[in-house]
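J.: Curious how this folds, go ahead:
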Amino acid sequence: METTFEQLEVAITGKIGVITLNNPSKHHALSTALIDEMCAALEEMLYRQVRVVILRAPAGSKVFSAGHDVRELPTNGRDPLTYDDPVRRVIRMIELFPAPVIAMVEGTVWGGACELVMSCDLIVAGDDSTFAVTPAKLGMPYNISGVQNFLNTGGMPLCKEMLFTAQPMGVQRLVDQGIVSHAVPRAELESLTRRMAEQIANNSPLVISLLKEELRLLSASHNLGPETFERVQAMRRLVYDSKDYQEGIKAFFEKRAPQFQGE
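T.: Predicted structure coming up:
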């Protein structure tokens, strides 16, 4: 099984696979094309029976990923962040992938890329990395499963601060909250990540796979009732039909601060 990639670099050495985002002209934005390739890369890793996957940006990157590709968001009020949204697809794939996925983060992480990183099993980051969840800046409601992922990972106070302020947060805060495993100088980042990957790859892949699935099921054991889910979905539809949503998208393309009116 061999796939050609245009926006990724994919390498497998022994039982360790590495997926490197490679679209610097768009700051590795999570476009449909890039995510389709990421899903294909994970399929190839599955076929090759890798025991650990490392997800990274190129060495020395100032931006790990700019998050959702805003150019692909609809302007007609249609909710883009549905079950079949590309980011949702790749996050489900990472969560269900039988081997651990390690995010090796250099630079800034924006918007949906924060959730992508936090959906990985382990996060190792450069000590100058920052994370920003920015839907409030765009006037765009984040979907309920995405918010739940942030909440499960970061806890309520941190989740609220990141979502409400939409400001970059230094990686040390995420280390203190137990979200990021290690924050180290960039010069040490790759060696630490490789060492962790090798330690995992040397353990029983069946046990690791079982443990990953057990942890996933236990963390998702509190479900929303259908009435609550529908109420939240109705609120999200109102936002997508709003003038503020249109203003957020328009301001992004015009490279200016949005003027939200709350309508």
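J.: drop to CA atoms for contacts and neighbour counts, all remaining ones
T.: OK.
J.: hmm, who's touching the one helix or strand residue 231 maps to?
T.: Secondary structure from DSSP states H and E places residue 231 in helix 226-240. Helix 226-240 has contacts (C-alpha atoms under 8 Å, 6 or more residues apart in numbering) with 77-79, 139-141, 143-144, 245.
J.: Tell me which of those fall in helices.
T.: Judged by DSSP state H, the subset of the contacts of helix 226-240 located in helices is 144, 245.
J.: Let me see the ranges of the strands in the chain.
T.: 8-13, 16-21, 52-56, 63-65, 101-105, 108-110, 122-126, 130-132, 169-170, 182-184 (DSSP state E).
J.: so of these, which one's packed in deepest?
T.: strand 63-65 (a mean of 27; mean count of other C-alpha atoms under 10 Å).
J.: quick one: residue 54 and residue 103 touch, right?
T.: Yes: at 5.9 Å, residue 54 and residue 103 qualify as touching, with contact defined as C-alpha atoms under 8 Å.
J.: residue contacts, residue 141?
T.: With contact taken as C-alpha under 8 Å, 6+ apart, residue 141 is in contact with 135, 236, 239-240.
J.: again with residue 186
T.: Residues near residue 186 by C-alpha under 8 Å, 6+ apart: 106, 125-127.
J.: Now flag whichever of the residues you listed is closest to residue 198.
T.: Within the contacts of residue 186, proximity to residue 198 (C-alpha to C-alpha) peaks at residue 125, which comes in at 17.5 Å.
J.: I'd like the structure of this one too, to check against the first:
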Amino acid sequence: MSFVNCEVKDTIAIVTINRPEALNALNSQVLDDLEAAFDSIDTNVVRAVVLTGAGDKSFVAGADIGEMSTLSKAEGEAFGKKGNDIFRKIEQFPLPVIAAINGFALGGGCEISMSCDIRICSENAMFGQPEVGLGITPGFGGTQRLARLIGAGMAKQLIYTARNIKADEAYRIGLVNAVYPQEELLAAAEKMASQIAANAPIAVRACKKAINDGLQTDIDNALVIEEKLFGSCFESEDQREGMANFLRKKDDPAKVKVVAFKNA
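T.: As a prediction, this is how the structure comes out:
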């Protein structure tokens, strides 16, 4: 039995963490299943991914405390590395990944959402890094990604106090991009994914790589990364057709069409 489902709708993959009886908490099997789900996605067909949790109470309530409670120091490090490796795979996945956060996103749940490109949430969502209240630190990237996303001062406050925040505050501090009623969340995520999928896939992938890689270096090196990726787009059929369609508009607006980008 897999705790992670992957459904493909046209050019969108919907990955659902499906352990609602445990509020979708992450144990070793869930992490393995999550990695397998992303490995199964055909990136030649799929153009955007939505990651969500089963049910309407929890996106991911955190790592499985029952499993963690008996770990030794070495086992704790290994478990942290396992989660970090998989979350890093999501972060570096060539396609955009949208987190549709439908409830609790605590500990590992907040951390996995931060490995996604875009985060949107339901009105009942709750975010936090409560690990210090359990005698541990965040272990799946929380100390690093939270500080990068909302600033070191705010991240330190949330981590040190173990305070949970609601959806409206998460939006205010820039942790999520938008907040929706629970019943509209998944449709909103799929709509956003469809908007992304309608654009030139090679260009979208290049933008993700430029942003992610550029953030890991200084501005001068980051601009070189962008220049090279920008140049690489001019070898694509999508670039030629996209620009040709734009130029047709100048000659005869009636000739303009919706470009069906070929990922080539």
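J.: Distance to residue 30 of the first structure for the strands of the first structure - can I get that in JSON lines?
T.: Compiled in JSON lines, those are given as follows (distance: least, C-alpha to C-alpha, whole Å):
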{"stretch": "strand 8-13", "distance to residue 30 of the first structure": "12"}
{"stretch": "strand 16-21", "distance to residue 30 of the first structure": "10"}
{"stretch": "strand 52-56", "distance to residue 30 of the first structure": "13"}
{"stretch": "strand 63-65", "distance to residue 30 of the first structure": "7"}
{"stretch": "strand 101-105", "distance to residue 30 of the first structure": "15"}
{"stretch": "strand 108-110", "distance to residue 30 of the first structure": "10"}
{"stretch": "strand 122-126", "distance to residue 30 of the first structure": "18"}
{"stretch": "strand 130-132", "distance to residue 30 of the first structure": "15"}
{"stretch": "strand 169-170", "distance to residue 30 of the first structure": "20"}
{"stretch": "strand 182-184", "distance to residue 30 of the first structure": "24"}
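J.: Figure out which of those is closest to residue 36 of the first structure.
T.: When these are compared by C-alpha to C-alpha, strand 8-13 sits nearest residue 36 of the first structure, at 10.4 Å.
J.: what span of the second structure lines up against that closest one?
T.: Matched against the second structure by TM-score structural alignment, strand 8-13 of the first structure falls on residues 4-9.
J.: on that earlier part again, quick one: which of the contacts of helix 226-240 of the first structure is the most crowded by neighbours?
T.: Counting neighbours by other C-alpha atoms under 10 Å, residue 245 leads the contacts of helix 226-240 of the first structure with 25 neighbours.
J.: Now for it: which residues touch it?
T.: Residue 245 of the first structure makes contact with 77, 138-140, 239, according to C-alpha under 8 Å, 6+ apart.
J.: redo that, cut-off 7 Å
T.: Residue 245 of the first structure makes contacts with 139-140, 239, as judged by C-alpha atoms under 7 Å, 6 or more residues apart in numbering.
J.: check contacts around the aligned residue in the second structure for residue 170 of the first structure.
T.: In the second structure, the residue matched to residue 170 of the first structure (TM-score structural alignment) is residue 166. Shown in contact with residue 166 of the second structure (C-alpha under 7 Å, 6+ apart): 125-127.
J.: Next, count neighbours for residue 23 of the second structure.
T.: Number of residues near residue 23 of the second structure (other C-alpha under 10 Å) recorded here: 23.
J.: Map it onto the first structure.
T.: Residue pairing (TM-score structural alignment): residue 23 of the second structure is matched to residue 27 of the first structure.
J.: Go ahead and confirm that match touches residue 69.
T.: No: Residue 27 of the first structure is beyond contact range of residue 69, at 9.7 Å (criterion: C-alpha atoms under 7 Å).
J.: so what's residue 113 of the second structure up against?
T.: Residues in contact with residue 113 of the second structure (C-alpha under 7 Å, 6+ apart) are 99, 119.
J.: Residue 186 of the first structure maps to what in the second structure?
T.: By TM-score structural alignment, residue 186 of the first structure lines up with residue 182 in the second structure.
J.: cool, residue 52 of the first structure as well?
T.: Counting by TM-score structural alignment, residue 52 of the first structure corresponds to residue 48 in the second structure.
J.: Is its match in contact with residue 193, as I believe?
T.: Yes: with contacts counted by C-alpha under 7 Å, residue 48 of the second structure reaches residue 193, the gap being 5.5 Å.
J.: Mutual contacts of these two, please.
T.: residue 12.
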